[in-house]
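Q: below: sequence and its predicted model.
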Amino acid sequence: MPQPTTLADDLLNAIRIFPDFPQPGIQFKDFTPVFAQPQLVHRIAEHISAAFGGQFDRVLAVEARGFILGTTLAAVADRPLALARKEGKLPGPVFRTEYRLAYGTATLELQQDTLTPGERVLVVDDVLASGGTLAAAAALIAESRAQVAGFGVVTTIDRLGGTARLAPARVFSVIPEQA
């Protein structure tokens, strides 16, 4: 009889790696096979929710792959969802911050009336690499006068220093850190 697998094992078996995409030296983690398995996405959401023990008031999902995880997590945890989007995709007044990626720069925005001051916000994305995107999300939360409850990701790339960059906030990774 086969041994039961862990969530991390199931994810490692599903995530595809594309070397040198979108540019040389980047190991792109393709989550398409994960998202094709609704039960796997649901398990990720349950795992992240349990890790934070309900100690958050809202989920902030980061565009784009974080939207899938964040939507599921918000539903599992019965919390409202907020979206941090790339520049120019949100109407009305927005908070805006520019940040560096492992392979360039980008801008993240959040509608100004999305978060409530003092609200504890759990930020969700797929991969934590250098931490630029999640640090930008944290800056938007701070500008909204809300609080970062922590960061929930599927996997981290330890050698890029993202976890240290987000300290002292708690970072929970479903898959243990990878080199």
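A: Yep, that arrived. The structure displayed is predicted, hence computed values, not measured ones.
Q: every contact and neighbour count from this point should use C-alpha atoms.
A: Noted.
Q: ok, D20 - contacts?
A: By CA atoms under 8 Å, 6 or more residues apart in numbering, the contact set of D20 is I26, Q27, F28.
Q: helices along the protein, start to end?
A: 7-14, 32-35, 38-52, 65-77, 132-143, 162-166 (DSSP state H).
Q: check the ones you listed for me and report the most buried one.
A: helix 132-143 (a mean of 23; mean count of other CA atoms under 10 Å).
Q: from the contact counts, what lies against it?
A: The contact analysis (3 or more CA pairs under 8 Å, 6 or more residues apart in numbering; DSSP states H and E) places helix 132-143 against strand 58-62, strand 94-101, strand 104-111, strand 120-128, strand 147-156, helix 162-166.
Q: in the second one, which residues are buried?
A: In this case it means strand 94-101. Under the neighbour-count criterion of 16 or more other CA atoms under 10 Å, strand 94-101 has V94, F95, R96, T97, E98, Y99 buried.
Q: for comparison:
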Amino acid sequence: MAAGGESKLQLLRSHIRAFPDFPKKGIVFRDICPILKDAAVLKAVIDLFEEHVRNSHQHVDLIVGLDARGFLFGPLLAQRLGVGFVLVRKKGKLPGPTVSVAYDLEYGKAEAEMQADAVAPGQKVLLIDDLLATGGTLKAACDLMRKMQAEVLGCMVVIELKELNGIDKVQPHNVFSLVQY
């Protein structure tokens, strides 16, 4: 990464707040709200994602954003790349025919879905979210793309919580993270 990239990463790191014991004791919540309220930092994040995509992927058809914070970064990146953006939502949030996959949560189950016509078979997609923790949601989105017969080029996140090993669940897909804890 060029020197400019390193300064952007430092700027990004300085705008991620840690809240110990939120939402429950023993968890350190990484807050991205300061990134979103500072235009220069938000631009730096999208610059870093764009640089990664342009250097690593010759052709991308769609950016796929995960509910809900992937919706914050995905459309900005898609616009920069000149490609479309589609949503992966929690079950019951999208109108019209949908396709869904079930996945396990720490205490229960959930479903991720997208509109049935959102991705065409063979389209090359990149998934984006704010955080990779245990990997359940990102894996479900990858499974949903496979069900839709799309080609997952990779996954991108602002923050990766390495000690939770979420990257293992997403294999064989590559995960690009800007910041790791």
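A: That came in fine, so what should we check first? Keep in mind the model is a prediction, meaning the values are calculated, not measured.
Q: returning to that earlier point: I'd like the buried residues of strand 94-101 of the first structure as a markdown table, with distance to I141 of the first structure appended.
A: Shown next, in a markdown table, are these (distance: CA to CA, whole Å):
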| residue | distance to I141 of the first structure |
| --- | --- |
| V94 | 12 |
| F95 | 9 |
| R96 | 11 |
| T97 | 11 |
| E98 | 14 |
| Y99 | 15 |
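Q: tell me which two of those sit farthest apart.
A: Farthest pair in those (CA to CA) is V94 and Y99. Separation: 15.9 Å.
Q: what's the match for V34 of the first structure in the second structure?
A: Correspondence of V34 of the first structure to the second structure, assessed by TM-score structural alignment: I35.
Q: which residues does its match contact?
A: Counting by CA under 8 Å, 6+ apart, I35 of the second structure has contacts L12, H15, I16, V41, L42.
Q: likewise L11 of the first structure?
A: V34, L40, I175.
Q: and the last one, what is it in contact with?
A: Neighbouring residues of I175 of the first structure by CA under 8 Å, 6+ apart: A8, L11, L12, V154, T155, T156.
Q: that older thread, nearest to V83 of the second structure, of the contacts of I35 of the second structure?
A: Distance to V83 of the second structure, by CA to CA, is smallest for L42 among the contacts of I35 of the second structure, at 19.3 Å.
Q: the closest one contacts P34, correct?
A: No - the criterion here is CA atoms under 8 Å, and L42 of the second structure misses it with P34 at 9.1 Å.
Q: distance of the residue sitting furthest away from the middle of the second structure from F19 of the second structure?
A: Distance from the centre of the second structure peaks at K25, with 25.7 Å (CA atoms, centre = their mean). K25 of the second structure sits at a distance of 11 Å from F19 of the second structure (criterion: CA to CA, to the nearest Å).
Q: also C33 of the second structure?
A: Using CA to CA, C33 of the second structure is found at 12 Å from F19 of the second structure.
Q: now do M156 of the second structure
A: 23 Å.
Q: of the helices and strands packed on helix 132-143 of the first structure, flag the one that's most buried.
A: Across these, averaging neighbours per residue (mean count of other CA under 10 Å) puts strand 58-62 on top, at a mean of 27.
Q: in the second structure, which residue range corresponds to that strand?
A: Alignment of strand 58-62 of the first structure against the second structure: residues 62-66, by TM-score structural alignment.
Q: which residue lines up with A140 of the second structure in the first structure?
A: With TM-score structural alignment as the criterion, A140 of the second structure matches A136.
Q: one more: K169 of the second structure?
A: Matched to the first structure by TM-score structural alignment, K169 of the second structure sits across from R165.
Q: OK, contacts around that match?
A: Applying CA under 8 Å, 6+ apart to R165 of the first structure gives the contacts S130, G131, A135.
Q: in space, what's closest to the residue nearest the centre of the first structure - neighbours in sequence excluded?
A: What sits nearest the mean C-alpha location of the first structure, by CA atoms, centre = their mean, is D125, with 1.4 Å. Leaving aside its sequence neighbours, D125 of the first structure sits nearest to G66 (CA to CA, 6 or more residues apart in numbering; 4.0 Å).
Q: separation between that neighbour and P117 of the first structure?
A: Separation of G66 of the first structure from P117 of the first structure (CA to CA) stands at 23 Å.
Q: same thing with L7 of the first structure?
A: When CA to CA is the yardstick, L7 of the first structure and P117 of the first structure sit 35 Å from each other.
Q: now A138 of the first structure
A: Counting by CA to CA, the gap from A138 of the first structure to P117 of the first structure is 14 Å.
Q: find residues that contact each of those two.
A: Residues touching both A138 of the first structure and P117 (CA under 8 Å, 6+ apart): none.
Q: residue in the second structure matching L110 of the first structure?
A: Aligned partner of L110 of the first structure by TM-score structural alignment: M114.
Q: list the residues that contact its match.
A: Contacts of M114 of the second structure (CA under 8 Å, 6+ apart): L87, V88, R89, L94, T98, V99, S100.
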